[in-house]
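# the following comprises the amino acid sequence and a computationally predicted model.
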Amino acid sequence: MTVHFIGAGPGAADLLTLRAVELLRSSPVCVYAGTYIDDAILDHCPAGTRLVDTAKLDLDAITAELVAAHRRGEDVARLCSGDPSLYSALAEQSARLDAADVPWDVTPGVPAYAAAAASLGVELTMPEVTQSVVLTRAQARSTAMPSTEALQNFAATRATLALHLAITRTRIIADELAEFYGPQCPAVVVFHASKPDELLLRGTLADIADQVEAAGLRQSAVILVGPALSRRLVTESHLYDACRDRS
């Protein structure tokens, strides 16, 4: 049988893909992180599904659940918040499954930064302003960042930054980025993007940390920084240019 790593999206139960929902409905076991995935998503699982919350499990215990289900001949829906390609621990889990000769596959999901941009109604790229988006994180109680990926290296490009796992370091980050973007550069924090309790904090690098601290945010938020967030269009793209040769 197969372990299906499934992107659960940013939180809203109706933002899962059709494939993800079908896998949830057809898998006798669902393994998920209760810290990020709530009952609305788990409601896609039929009655009788074995639900395993990994919030208090280590990698060995999680692997044991996956391998045991495989040996029972049961498919597993392994839910990952957002998209499995970002900060999902897919690499170490799939390596353990390979070692145990357990097949697995991946179903993508809506990433949190995309849901945050949708809530804001912004395009993270803007003609002649920025054409790149950097997805990165901050280091706190986590593995070290590679030295080549220091935040100032990304900031020097003035691309749009989408920072995950960084909300507790907002003030430090804002001060560091202000040296490159300027203190009045737009900065936005989106807490629980797409969920009923979603919170949007709009500001600049000069005041966004004050807003985060006043709101008491400690997790589950994305920080977006960059001039494209201002929505002040400078130049239209050539995509729908009336003068473009479409022959």
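That came in fine, so what should we check first? Residues are numbered from 1 along each chain as shown.

# only C-alpha atoms from now on, for both contacts and neighbour counts.
OK.

# all the helices of the protein, residue numbers only.
18-26, 39-42, 59-71, 90-99, 112-120, 151-155, 170-181, 208-215 (DSSP state H).

# could you identify which of those helices is most buried?
The highest mean neighbour count among the helices of the chain, using mean count of other CA atoms under 10 Å, belongs to helix 112-120: a mean of 20.

# quick one: contacts of it?
With contacts defined as CA atoms under 8 Å, 6 or more residues apart in numbering, helix 112-120 is touched by 9-10, 82-83, 123-124, 162, 190, 193-194, 222, 224.

# from the residues you listed, which land in strands?
Counting by DSSP state E, the contacts of helix 112-120 place 162, 190, 222, 224 in strands.

# for the residues you listed, which two are the farthest from each other?
Farthest pair in the ones in strands among the contacts of helix 112-120 (CA to CA) is Ala162 and Val190. Separation: 10.7 Å.

# try this one next to it:
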Amino acid sequence: MIYFVGAGAGAPDLITVRGARLLGEADVIVYAGSLVNPALLDYKKRGCAVYDSARMTLEEVIAVMAPAARAGQTVVRLHTGDPCVYGAHREQMDALDRLGLDYEVCPGVSSFCGAAAALRAEYTLPNVSQTVILTRMEGRTPVPESERIEALAAHGATMVVFLSAGQLEKLSQRLLAGGYAPDTPAAIVYKATWPDERIVHTTVAGLAEAGARAGITKTALITVGGFLGEEYDRSRLYDPSFATGFREASR
């Protein structure tokens, strides 16, 4: 069996219990060495073969996993965060489907969750935002025209921008063009949950200057929105005047 395992946001103890168990059972591990904390490899058993996919093509990854699976070995493909967000695991699953090989996916804690934890923030505050947009600037991978930053910024929702720390000037300009006010709170979260985690609080207009001052150009998420501010409404769920199926209203 081949298992696609989410490594979590960074800290080795943020992998799921199932993910840690699968790492411990694996005969072969292929991990994203440029992004996954190498401390996670401490879960592996003696004799496990380890491959760093940062130096491999898709074809080379499949060429490692397929023979091992056919030989009855347990294979773990270890992805950063959760594989479903910028994990490029769909193409791997399609390749395995064509080869008639079975696989399962073990979810992980995405870095956008790790960033919220680092910020001690809640993305979905009542009367501030009830929507979280996960997106990225275009680079070598294009972005559909309808999903350009300006179009998404027009919603005024909470936004978490991946893979864009090296384009903060352009990102700032596009967020402003889309409708965010210059003083909209923003934060750059570098390597959330890692030992060298760093947080830079700024505004949409100040993103480029803040990133340059901190020397952050990669491995960071940019979070944007009023959720980083001070104003929000109390949750109705825990309001004494609000009845639920488990509690009567007290007034």
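Looks like it came in fine. A quick note: this is a predicted structure, and the numbers were derived from the prediction, not measured.

# overlay the chains and give the TM-score.
Scored against TM-score structural alignment, normalised by the length of the first structure, the superposed chains reach a TM-score of 0.96; 244 aligned residues with a CA RMSD of 1.1 Å.

# distance to Gly48 of the first structure added to the helices of the first structure, as TSV?
Output for these, formatted as TSV (distance: least, CA to CA, whole Å):
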stretch	distance to Gly48 of the first structure
helix 18-26	11
helix 39-42	12
helix 59-71	14
helix 90-99	25
helix 112-120	30
helix 151-155	46
helix 170-181	42
helix 208-215	39
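
# quick one, which of these is nearest to Met145 of the first structure?
Closest approach to Met145 of the first structure among those (CA to CA): helix 151-155, 9.5 Å.

# reformat the ones in strands among the contacts of helix 112-120 of the first structure as a markdown table; add neighbour count and distance to Ala155 of the first structure.
Listed next are these as a markdown table, based on neighbours: other CA atoms under 10 Å; distance: CA to CA, whole Å:
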| residue | neighbour count | distance to Ala155 of the first structure |
| --- | --- | --- |
| Ala162 | 24 | 11 |
| Val190 | 24 | 20 |
| Val222 | 25 | 17 |
| Leu224 | 25 | 12 |
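
# and which of those is nearest Thr54 of the first structure?
Checking these against Thr54 of the first structure by CA to CA gives Val222 as the nearest, at 22.4 Å.

# that closest one reaches Leu163, doesn't it?
Yes. Counting by CA atoms under 8 Å, Val222 of the first structure touches Leu163, with 5.9 Å between them.

# how close does the equivalent of Ala151 of the second structure over in the first structure sit to Cys185 of the first structure?
In the first structure, the residue equivalent to Ala151 of the second structure is Asn153, according to TM-score structural alignment. Distance, Asn153 of the first structure to Cys185 of the first structure, by CA to CA, to the nearest Å: 17 Å.

# for Ser81 of the first structure, same thing?
The spacing between Ser81 of the first structure and Cys185 of the first structure, counted by CA to CA, is 29 Å.

# so which of those two has more stuff around it?
Neighbours per residue (other CA atoms under 10 Å) separate Ser81 of the first structure from Cys185, with Ser81 holding more: 24 against 20.

# what's near enough to touch the nearest residue to that one once chain neighbours are set aside?
Of all residues not flanking Ser81 of the first structure in the chain, Ala8 sits nearest, at 5.0 Å (CA to CA, 6 or more residues apart in numbering). Neighbour list for Ala8 of the first structure: 15-16, 20, 37, 41, 79-83, 109-110 [criterion: CA under 8 Å, 6+ apart].

# got it, and Thr168 of the first structure?
Applying CA under 8 Å, 6+ apart to Thr168 of the first structure gives the contacts 217-219.

# same check on Leu237 of the second structure?
By CA under 8 Å, 6+ apart, Leu237 of the second structure lies in contact with Thr244.

# quick check: the residue opposite it in the first structure once aligned vs Pro127 of the first structure, distance?
Mapped onto the first structure by TM-score structural alignment, Leu237 of the second structure lines up with Leu239. Computed as CA to CA, the Leu239 of the first structure to Pro127 of the first structure distance reads 11 Å.
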